[in-house]
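*Asks:* Any chance you could fold what I've pasted below:
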Amino acid sequence: MDFTRRQIDILLTGDVQLDVDDNFNSIIIQTLQFRFFNQSVQHFVEYLCAAGDDCDWLYAKQKVPPLLNIDYSPLYKAIEPLLYESTSSTNVAKCYQNDTLIDCLGGMCSYLPFDISSIPSISRSCSRYNQFELGIIIERRQIDPGPSIHDLDVFGFQCNKDQCNGPKNEDDLRRVVQSNNDWILQIENDSSSLQMTNNYVILFFVFIINHKHFE
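*Replies:* Modelled structure (predicted):
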């Protein structure tokens, strides 16, 4: 959904290869991305279902209209001060390198989640400064029926405030993200009435909203 061009693109396909158990009704993967330099928001939604014919299209018809009314400003305004300094001459003095505070003059701080043998882990480091990469990506994955070991709720970011990739800022961001779920679409299937099929169906739609001013 491109508000600049007033265009909605929906891709429907099947026979998707998944790295999860076959016994599922539906999967929804949502990714919200804020870029601070150009004040942009991108919302990606991927929906996969094995719940009968046209399950993807039925979901799209139900969920696309509410997405038009999502207000991203409260979450953006709460996150931006924790990660971004708009002054062009800003350089972080120190960043965390894993658990150690190191000098990072002229760079920016990085916080990235990753898995090692299914064990969640965090990478903190000093990165080369790139104003276009300053931002945060929040990802949530829900599987129905759940809960599932494949469910996911995680974020990663690049920031240009001193020590902004440290544990305290991580905790503050987690509280902000968890307290603002207005952008999250829920799975609303009646599992008792679903008929499983052999093929998967995927709905993938991308929402790109460019905000020049969050005022």
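
*Asks:* From now on I want contacts and neighbour counts done on CA atoms only, so please keep to that.
*Replies:* Will do.

*Asks:* count of residues packed around Pro65?
*Replies:* Pro65: 10 surrounding residues under other CA atoms under 10 Å.

*Asks:* buried ones in the helix or strand where it lies?
*Replies:* Secondary structure assigned from DSSP states H and E places Pro65 in helix 55-67. Neighbour-count burial for helix 55-67, with 16 or more other CA atoms under 10 Å as criterion, is recorded at 55-57, 59-60, 67.

*Asks:* From the contact counts, what lies against that helix?
*Replies:* The contact analysis (3 or more CA pairs under 8 Å, 6 or more residues apart in numbering; DSSP states H and E) places helix 55-67 against strand 40-49, strand 201-210.

*Asks:* Let me know the angle separating it from strand 40-49.
*Replies:* For helix 55-67 against strand 40-49, the angle by axes from the mean of the first three to the mean of the last three CA atoms, to 10 degrees is 150 degrees.

*Asks:* between helix 55-67 and strand 201-210, how big is the angle?
*Replies:* Helix 55-67 runs at 20 degrees relative to strand 201-210, counting by the same axes, to 10 degrees.

*Asks:* and the next element down the chain from helix 55-67?
*Replies:* helix 73-83.

*Asks:* what angle sits between that next one and strand 40-49?
*Replies:* 120 degrees.

*Asks:* List the buried residues of helix 73-83.
*Replies:* Buried-residue list, helix 73-83, by 16+ other CA under 10 Å: 75-76, 79-80, 82-83.

*Asks:* how about TSV for those, with distance to Arg124 added?
*Replies:* As requested, those are arranged in TSV below (distance: CA to CA, whole Å):
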residue	distance to Arg124
Leu75	23
Tyr76	22
Ile79	18
Glu80	19
Leu82	16
Leu83	14
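
*Asks:* between those residues, which is closest to Asp144?
*Replies:* Nearest to Asp144 out of the buried residues of helix 73-83 is Leu75 (CA to CA; 26.6 Å).

*Asks:* Isn't that closest one up against Arg174?
*Replies:* No. Leu75 is not in contact with Arg174 according to CA atoms under 8 Å; the separation is 11.6 Å.

*Asks:* want to put them side by side, so please do this one too:
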Amino acid sequence: MTRQTSVPAVPMDAKIAQLDSLCARARIMPVITIAHEDHILPLADALAAGGLQVLEITLRSPHGLTAIRRLRELRPELCVGAGTVLDQASWEAAEAAGAQFIVTPGSTAALLESALHSPIPLLPGVSSASDIMLGYALGYRRFKLFPAEVSGGVAALKALGGPFGGVRFCPTGGISPDNLVRYMDQPNVMCVGGTWMFDSQWIKAGDWARIEQASREALQLLAP
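*Replies:* Have a look, this model is predicted:
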């Protein structure tokens, strides 16, 4: 059901501050698609033990909403958001599950406008200057650059920094240990999203210690 109120539930400045805070805490945001329900807690625990405590749980699998609900209930110290939110129905399902932030792979006028009236901050996906302007007109200043490498990577971020001086990004898609530092060195990057810390084979094997170590090593790349 589309919200009808014309008054934003939370001022945009406050939502921007929320996104800045969670991205500063995250630095690297795991983008997680849960293949099996019994992976939810051990995977989150391994990532958190390695220092990654802000998690984007995608809605690409039927276990996504279950994971958000379970982590919000059993791991309240974590910050848990919903990713791959594509429409109003999935937004409302993620909100009901307890998502603390929402990430979309792209932007539509309907979702951008509707999100203004939710208390949950939105990190909308963009891949071009036109996408940014669609959100910028509504007050958005924080975006997910996706897919980052395909959309121009670091060179694109440098170019976008000119006309969009007050905008900051969470690049996701193609981020790896090889280019992580180059992305994080950009002044308009607040954090990055990635998956390399939890290889699917490690998850299948229940090698949670390896995931913890990979998470720790990822953050060590960003150590001053």
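
*Asks:* care to give me the TM-score?
*Replies:* Overlay of the two chains. TM-score (TM-score structural alignment, normalised by the length of the first structure): 0.26; 97 aligned residues with a CA RMSD of 6.1 Å.

*Asks:* Now render the helices and strands packed on helix 55-67 of the first structure as JSON lines, adding distance to Gln33 of the first structure and mean neighbour count.
*Replies:* Listed next are those as JSON lines, based on distance: least, CA to CA, whole Å; neighbours: other CA atoms under 10 Å:
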{"stretch": "strand 40-49", "distance to Gln33 of the first structure": "5", "mean neighbour count": "20"}
{"stretch": "strand 201-210", "distance to Gln33 of the first structure": "9", "mean neighbour count": "19"}
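
*Asks:* ok, residues contacting stretch 169-177 of the first structure?
*Replies:* 75, 78-79, 82 (CA atoms under 8 Å, 6 or more residues apart in numbering).

*Asks:* can you rerun that using 10 Å?
*Replies:* 74-76, 78-80, 82-83, 111, 138, 154-157, 163-164, 167-168, 179 (CA atoms under 10 Å, 6 or more residues apart in numbering).

*Asks:* Buried residues of that stretch, list them for me.
*Replies:* Here stretch 169-177 of the first structure shows 170, 173, 176-177 as buried, counting by 16+ other CA under 10 Å.

*Asks:* can you pull out the helices in the second structure?
*Replies:* Secondary structure of the second structure by DSSP state H: the helices cover 12-26, 40-49, 64-74, 88-97, 109-115, 129-136, 153-160, 180-184, 200-204, 208-220.

*Asks:* so can I have CSV of the ones you listed showing mean neighbour count and distance to Phe143 of the second structure?
*Replies:* Shown next, in CSV, are these (neighbours: other CA atoms under 10 Å; distance: least, CA to CA, whole Å):
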stretch, mean neighbour count, distance to Phe143 of the second structure
helix 12-26, 17, 10
helix 40-49, 20, 24
helix 64-74, 20, 22
helix 88-97, 18, 17
helix 109-115, 17, 12
helix 129-136, 16, 8
helix 153-160, 17, 12
helix 180-184, 18, 15
helix 200-204, 13, 27
helix 208-220, 19, 22
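
*Asks:* Reformat those helices as a markdown table; add distance to Thr58 of the second structure.
*Replies:* Listed next are the helices of the second structure as a markdown table, based on distance: least, CA to CA, whole Å:
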| stretch | distance to Thr58 of the second structure |
| --- | --- |
| helix 12-26 | 17 |
| helix 40-49 | 12 |
| helix 64-74 | 6 |
| helix 88-97 | 10 |
| helix 109-115 | 17 |
| helix 129-136 | 21 |
| helix 153-160 | 22 |
| helix 180-184 | 21 |
| helix 200-204 | 15 |
| helix 208-220 | 19 |
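
*Asks:* Next, count neighbours for Cys109 of the first structure.
*Replies:* Neighbours around Cys109 of the first structure, by other CA under 10 Å: 30.

*Asks:* Does it touch Gln97 like I think?
*Replies:* Yes. Cys109 of the first structure is in contact with Gln97 according to CA atoms under 10 Å; the separation is 9.0 Å.

*Asks:* Leaving out the residues flanking it, which one is nearest to Pro113 of the first structure?
*Replies:* Nearest non-adjacent residue to Pro113 of the first structure, counting by CA to CA, 6 or more residues apart in numbering: Ile122, 4.5 Å away.

*Asks:* Would you confirm that that neighbour contacts Leu112?
*Replies:* Yes. Using CA under 10 Å, Ile122 of the first structure makes contact with Leu112 at a distance of 5.8 Å.

*Asks:* what's the overlap in contacts for the two?
*Replies:* Gly156.

*Asks:* Looking at the two, which one has more neighbours?
*Replies:* Neighbour tally, Ile122 of the first structure and Leu112, criterion other CA under 10 Å: the higher count belongs to Leu112, 17 against 13.

*Asks:* Spit out the contact partners of that one.
*Replies:* 121-125, 136-137, 154-158, 165.

*Asks:* Repeat the analysis, applying 6 Å as the threshold.
*Replies:* Listed by CA atoms under 6 Å, 6 or more residues apart in numbering, the contact partners of Leu112 of the first structure are 122-123, 156.

*Asks:* what does Leu152 of the first structure give?
*Replies:* 140-141 are the contacts of Leu152 of the first structure under CA under 6 Å, 6+ apart.
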